[in-house]
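Q: sharing a sequence plus its predicted fold:
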Amino acid sequence: MARLFGTDGVRGLANGDLSPELALSVAAAAARVLAEHDSSHRPVAVVGRDPRASGEMLQAAVAAGLTSAGADVMQVGVLPTPAIAYLVGDLSADLGVMISASHNPMPDNGIKLFAAGGHKLPDTIEDEIEAAVGAAFSRPTGAGVGRIYDISDALDRYLAHLLKSLPSRLDGLRVVVDCANGAAWAAAPQAYREAGAEVIAIHALPDGENINDGCGSTHLDGLREAVRTEQADLGIAHDGDADRCLAVDASGEVVDGDQIMAVLALAMKESGELAQNTLVATVMSNLGLHLAMREHDVDLRTTAVGDRYVLEELRESNLSLGGEQSGHVVLPAYATTGDGLLTAMRLMSRVAATSSPLAELAGVMTRLPQVLVNVKVADKAAVATSDSVSSAVAAVEAELGDSGRVLLRPSGTEQLVRVMVEAPSHEMAEAAAQRLVGVVSSVG
C-alpha cells in the first residue's frame, strides 16, 4: 500500500481520493497521536486553508475530526501556508493544519500538518498518524469533546511578524503582485502596502474555482505584461498557498528562485546575517548560482530535490538561507518553512535599500541554458549502475569542463530518469542531453 503522506502532506482529488471521511480520520488520528505524546493538556490545533471551494468542506471535516478526538480548534480562515506555520508558534498551539494543494489545479486539495513551533512533522510522527488512521478509539463525550474558536486577528498577527522581519521599508517602490487567486489574495497586497510600496494587485479575486488558473508563479505571462503596462519597478508572483515567490524585473524578465537566493545571499553576507557564509540549494539549482557564489566567496551546499531536505540541512547545520529554483526560499531566523511573502519583502527591501533595479541585482548571477529531459525506462536501477551511462556522462562532463554541468536523477515515484544538462548555449545543452538520452534509453 502506498504511503498516505507524500513529501508535502496528503494530497489528492478533493471529494475523490481525498474525501471528507479521510480528512476527518487523518485529523482525529493526529489529535490522538499528539495526546499520546503529551497528555499534560488538551491538544490545540490551528486550522487554515486556501480559497479553493473544496477547502470549506475539508475544513469542516478536519475540525470535526480534531474535536471528536478531544482537541480544540482555532480556525483562522484563508491564509498562506507560512502564516499557519507562524501562528502555531505564536498561538502556542500543538498542531497546525493547512488545507491546500499549493500550485495544483483547483479540483485537487491537500492536508499539510505542522508540529508545535510551526515545524514540519517528523517522518516518525507522520508514520504514527498514518497507522492510526481509521483505527477505532475511545471517543470523548461531554466536556471532553473539543471546541472550535475563530481567531479574528490571525492576519494581523502574521502581517506584524512580516513587518518586523523587514531590513528596510519599501517606500518608493511600485510593484505588481500576482496572488494566483489563492491564499495570498488579501495578505500579500496588504503586507507590501504597509511596508511602504505602491501595490497593483492582479488575480486577487478568488471565487473558489479560479485558483492557479492561468496565473501565479506557474503562469508568469500575465504578470510580465502587467509590470510593463503599469511601468512598475518589479513584479511578484505567488502560488496558490503562497509558500513560494518568483519575481519579474521592470522589463518583464523573470527572476527565478536561484537569482532571488543569490541577491539575498549577498545582502545577508553584507549585513552579517549569512551564517557560516553558506547558502543551501538543491542539486537542481543552476550552475550559474554556483559560479556566482564562488565568485563572491559564498559556500554553496546542495541537497536532494525538495524543500524538506533544504530545511533539514538548514536546521542541522544552523544555517540562515536556503531554497529551490522554484522559489521556495527559507529564512530560518524568521520562518520555519518557505514563505513567499517574507521572501518577496526581503527581495524588495534590497531593491529599495540599494536604489538598484532588480535586473541589476539579479545580474550577479547568469543563468546557464538548461535542458531537462524525462526518459522513460524499464529499470531505472540498471541505468544507475550502467558503465556505459557513466562513461557517456564522464565524456560530456569533460567536454563542458567548468562551463557546464550534467545531472542524471532517477524519479522517486516512476520508472523515469531525468537527464539535465547545462551549457554555455542552448544548442550545446540540447545536443549533449540528446546524446545522454540515447545512451540511457538503450540501457533502460
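A: Thanks, I have it. Numbers count the residues shown, from 1 in each chain.
Q: contacts and neighbour counts: CA atoms only from here.
A: Fine.
Q: my read: Ala378 touches Val417, true?
A: No - with contact defined as Cα atoms under 8 Å, Ala378 does not count as touching Val417 (10.1 Å).
Q: pick out whichever of those two has more residues nearby.
A: With neighbours defined as other Cα atoms under 10 Å, Ala378 and Val417 compare such that Val417 has more, 25 against 14.
Q: so what's that one up against?
A: Contacts for Val417 (Cα atoms under 8 Å, 6 or more residues apart in numbering) come out as 374-377, 380, 408-411, 440.
Q: before we move on, which element is it in?
A: Per DSSP states H and E: Val417 is located in strand 416-422.
Q: can you pull out the helices in the stretch 251-400 of the chain?
A: 257-271, 287-295, 307-317, 340-354, 358-362, 380-384, 387-400 (DSSP state H, counting those that start in this stretch).
Q: what about versus this one:
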Amino acid sequence: MAGKLFGTDGVRGLANAEPMTPHTALRLGMAAGRHFRRGDYRHRVLIGKDTRLSGYMIEPALTAGFVSVGLDAILLGPMPTPAVAMLTRSMRADLGVMISASHNPFHDNGIKLFGPDGYKLSDAVEAQIAADMDEVLQVGERPTGAELGRAQRLEDARGRYIEFVKQTLPRGFRLDGLRVVLDCANGAAYRVAPTVLFELGAEVIPLGVEPNGLNINDNCGSTRPERMQEEVVASGADLGIALDGDADRLVLADEKGRLVDGDQLIAAITRIWHAQGRLAGPVVATVMSNLGLERFVRGLGLDFQRTSVGDRYVLERMRESGANLGGEQSGHIILSDYATTGDGLIAALQVMALIAEADQPASAVCHQFDALPQITRSVRLNGGKPLEQDAVKAEIAAAQDRLGPDGQLLIRPSGTEPVIRIMAQGEDAQAVEAVVAGLADAIAAAA
C-alpha cells in the first residue's frame, strides 16, 4: 500500500469506498499506533473530525485500531484541523488525527495525521505507516488484557481551542464596532469560530452554522464564498470571512464584497509585519501563487520562495529557512509564531487586527497588489492518463510558447480529487484564457 494511500494532505476519497473504508481506517489506526509507541508509558492519540455523516463510520474504526495496539484514544468531536494539531502538542499526545476531506463535498472523507510536535507527518513517515498496514500481528504480538487502550471524550476541547486562538492577539485587544459576516461552511468550526469573534467584541452575522452531515461546503465556505460576499454588502458589514470544512483555510471579502484570496492576505501581513520588524526569513508560497505577489514581496526587498502545492510543503520550507509567514493562494495561511499548520481562524484574527490598528477599511488593508491575469481550471479524469498522450504534450508545449518567458504554466494531477488541475498566468489576459481553454479541451479529450 506504500505510495498509494497518502496524497498531498493525508488519505482522502469517497467515503465507504477504498481507501476510505472502516477496514482501511482500522488498519491505519493499528499501523500508526504501532509506529508512535515509543517508551514504557500510556500512549495517547487525539481524534477530531468535521461534520460529515461518514465521520460516524470512520471515527470508531480508527478508535478500534488505536485501542487494539494499546493507545488510549481521546475523542474531540467536531473540531477544526488546527485545533487537533494544537491539542496534540498541548496534551503531550503521541499522535493526532483529523477526520476530514477539507473543502471536498460531504460524500468524501479523509484522514490527516499529526506527530507529537503538532506538525503533519513527513512523506517518509507516511510511507512507512502505509507499508506497515500490510503487516499482520500474530497472537503473541497483540496487546491483551490491561494492555489494551481505552477511549474517552474530552469535554472541554472547544473551550481550550477558543482560549488558545484568542491569546494570539495582544492582551486586552478587542474587535468592538467591527461587523463581520462569518461563513463556517457547515463544518468543523461552526461553534468555535462565532464564539471567538463574539467574545472579542465583534458583531457576528453567521452563515453555514447548521450542519446536518450532508451540507458541509454545500454552496458555502471558502470554495463557494458568493453568499458571504453578498451578505457583506447587504448587511453593511466591515468584512466577511469564509472558512472551509475543517477551518484550516479561509478567504475574505472586503466591505465592498470583493474577494480577498490567500495571496492578498499574505501580502497584507507581509507589508505590516515587515514594517513592524516582526517578519522572519523569506515569505514562502507555492507554485500556484500569483506572480503579482512575488513581485510585491521582492519589491519590499524581501526573499520570496515557492514550493510544491500543499501547505505541508510550505511549512517544511518555512522550518528549513526560519520563516514565520507562508501560505497558499487557496487560503492556507501559516503563521508559525502561533500554529504548526494552517489555521483559518487565527489568520482571520490577525488580518482583523491589522484592519483595526490601521483604522482603515478592509479594502485599503487587504488589496496590496494588482494580480496578473491568472486562470485555474480542473478537468475530471475518467480513468485515462491524458498527460502521457502526445497530443496533450504538444498542446502543453504550444501553451508555454504562447505565454512567453514571463508567463507561468502549471499542470498537475490533484492530490485530493480525481482531476487534472491547469493553472496559467501571464501579462496578456487573452493569451492566458486561450491557453487554459485549449489545454482543458485537449486533456478532456484524452481523459
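A: Structure's in. What do you need? The structure displayed is predicted, hence computed values, not measured ones.
Q: give me the TM-score for this pair.
A: The TM-score (TM-score structural alignment, normalised by the length of the first structure) is 0.90; 434 aligned residues with a Cα RMSD of 2.8 Å.
Q: intersection of neighbour lists for Ala378 and Val417 of the first structure?
A: Between them, Ala378 of the first structure and Val417 share no contacting residue, judged by Cα under 8 Å, 6+ apart.
Q: follow-up on the earlier one: could you dump the helices of the stretch 251-400 of the first structure to JSON lines with mean neighbour count and distance to Tyr86 of the first structure?
A: Putting the helices of the stretch 251-400 of the first structure into JSON lines (neighbours: other Cα atoms under 10 Å; distance: least, Cα to Cα, whole Å) gives the following:
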{"stretch": "helix 257-271", "mean neighbour count": "22", "distance to Tyr86 of the first structure": "21"}
{"stretch": "helix 287-295", "mean neighbour count": "19", "distance to Tyr86 of the first structure": "29"}
{"stretch": "helix 307-317", "mean neighbour count": "18", "distance to Tyr86 of the first structure": "15"}
{"stretch": "helix 340-354", "mean neighbour count": "23", "distance to Tyr86 of the first structure": "12"}
{"stretch": "helix 358-362", "mean neighbour count": "20", "distance to Tyr86 of the first structure": "28"}
{"stretch": "helix 380-384", "mean neighbour count": "18", "distance to Tyr86 of the first structure": "40"}
{"stretch": "helix 387-400", "mean neighbour count": "16", "distance to Tyr86 of the first structure": "44"}
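Q: tell me which of these sits nearest to Ile84 of the first structure.
A: Nearest to Ile84 of the first structure, of all the helices of the stretch 251-400 of the first structure, is helix 340-354, at 13.0 Å by Cα to Cα.
Q: what's the mean deviation for the strand holding Val417 of the first structure versus the second structure?
A: Superposing on the second structure and averaging over aligned pairs (mean Cα distance after the TM-score superposition for the first structure), strand 416-422 of the first structure comes out at 4.0 Å.
Q: for the next helix or strand after that strand, buried residues please.
A: Following strand 416-422 of the first structure in sequence order, the next helix or strand is helix 426-443 (DSSP H and E). Residues of helix 426-443 of the first structure classed as buried by neighbour count (16 or more other Cα atoms under 10 Å): 428-430, 432-434, 436-437, 439-440, 443.
Q: distance from helix 426-443 of the first structure to the middle of the chain?
A: 30 Å (Cα atoms, centre = their mean, to the nearest Å).
Q: equivalent analysis for stretch 146-153 of the first structure, please.
A: In terms of Cα atoms, centre = their mean, the centre of stretch 146-153 of the first structure is set 27 Å apart from its chain centre.
Q: stretch 377-386 of the first structure too?
A: That offset, for stretch 377-386 of the first structure, works out to 30 Å (Cα atoms, centre = their mean).
Q: measure it end to end?
A: Across stretch 377-386 of the first structure, the straight-line distance between its terminal residues is 13 Å, by Cα to Cα, to the nearest Å.
Q: and what of stretch 207-223 of the first structure?
A: Stretch 207-223 of the first structure end-to-end distance (Cα to Cα) = 20 Å.
Q: same question for stretch 169-178 of the first structure.
A: End-to-end span of stretch 169-178 of the first structure (Cα to Cα): 21 Å.
Q: before we move on, what about stretch 322-332 of the first structure?
A: Length of stretch 322-332 of the first structure, first residue to last, Cα to Cα: 9 Å.
Q: could you tell me where that stretch falls in the second structure?
A: Alignment of stretch 322-332 of the first structure against the second structure: residues 326-336, by TM-score structural alignment.
Q: distance to Leu155 of the first structure for the buried residues of helix 426-443 of the first structure - can I get that in TSV?
A: As requested, the buried residues of helix 426-443 of the first structure are exported to TSV (distance: Cα to Cα, whole Å):
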residue	distance to Leu155 of the first structure
Met428	49
Ala429	46
Glu430	47
Ala432	50
Ala433	47
Gln434	50
Leu436	50
Val437	49
Val439	53
Val440	50
Val443	54
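Q: which residue lines up with Val310 of the first structure in the second structure?
A: In the second structure, Val310 of the first structure lands on Val314 (TM-score structural alignment).
Q: contact partners for that match?
A: The contact partners of Val314 of the second structure, taken as Cα under 8 Å, 6+ apart, are 284-286, 306-308, 326-327.
Q: by neighbours, which of these wins?
A: Greatest neighbour count in those, by other Cα under 10 Å, goes to Ala285: 34 neighbours.
Q: quick one: that one and Ser330 touch, right?
A: No - in this structure Ala285 of the second structure lies outside contact range of Ser330 using Cα under 8 Å: 10.7 Å.
Q: the aligned partner of Arg418 of the first structure in the second structure: neighbouring residues, count only.
A: Structural correspondence for Arg418 of the first structure with respect to the second structure (TM-score structural alignment): Ile422. Residues within reach of Ile422 of the second structure, counting by other Cα under 10 Å, total 23.
Q: how far off centre is stretch 388-408 of the first structure?
A: For stretch 388-408 of the first structure, the distance from its own C-alpha centre to the chain's C-alpha centre is 30 Å (Cα atoms, centre = their mean).
Q: count the neighbours of Thr21 of the second structure for me.
A: Neighbours of Thr21 of the second structure under the rule other Cα under 10 Å: 18.
Q: map it onto the first structure.
A: Superposed on the first structure with TM-score structural alignment, Thr21 of the second structure falls opposite Ser19.
Q: contacting residues for its match?
A: Ser19 of the first structure is in contact with Leu58, counting by Cα under 8 Å, 6+ apart.
Q: now swap in Cys366 of the second structure and tell me
A: Contact analysis of Cys366 of the second structure by Cα under 8 Å, 6+ apart lists 254, 260, 264-265, 267-268.
Q: nothing else from me, thank you.
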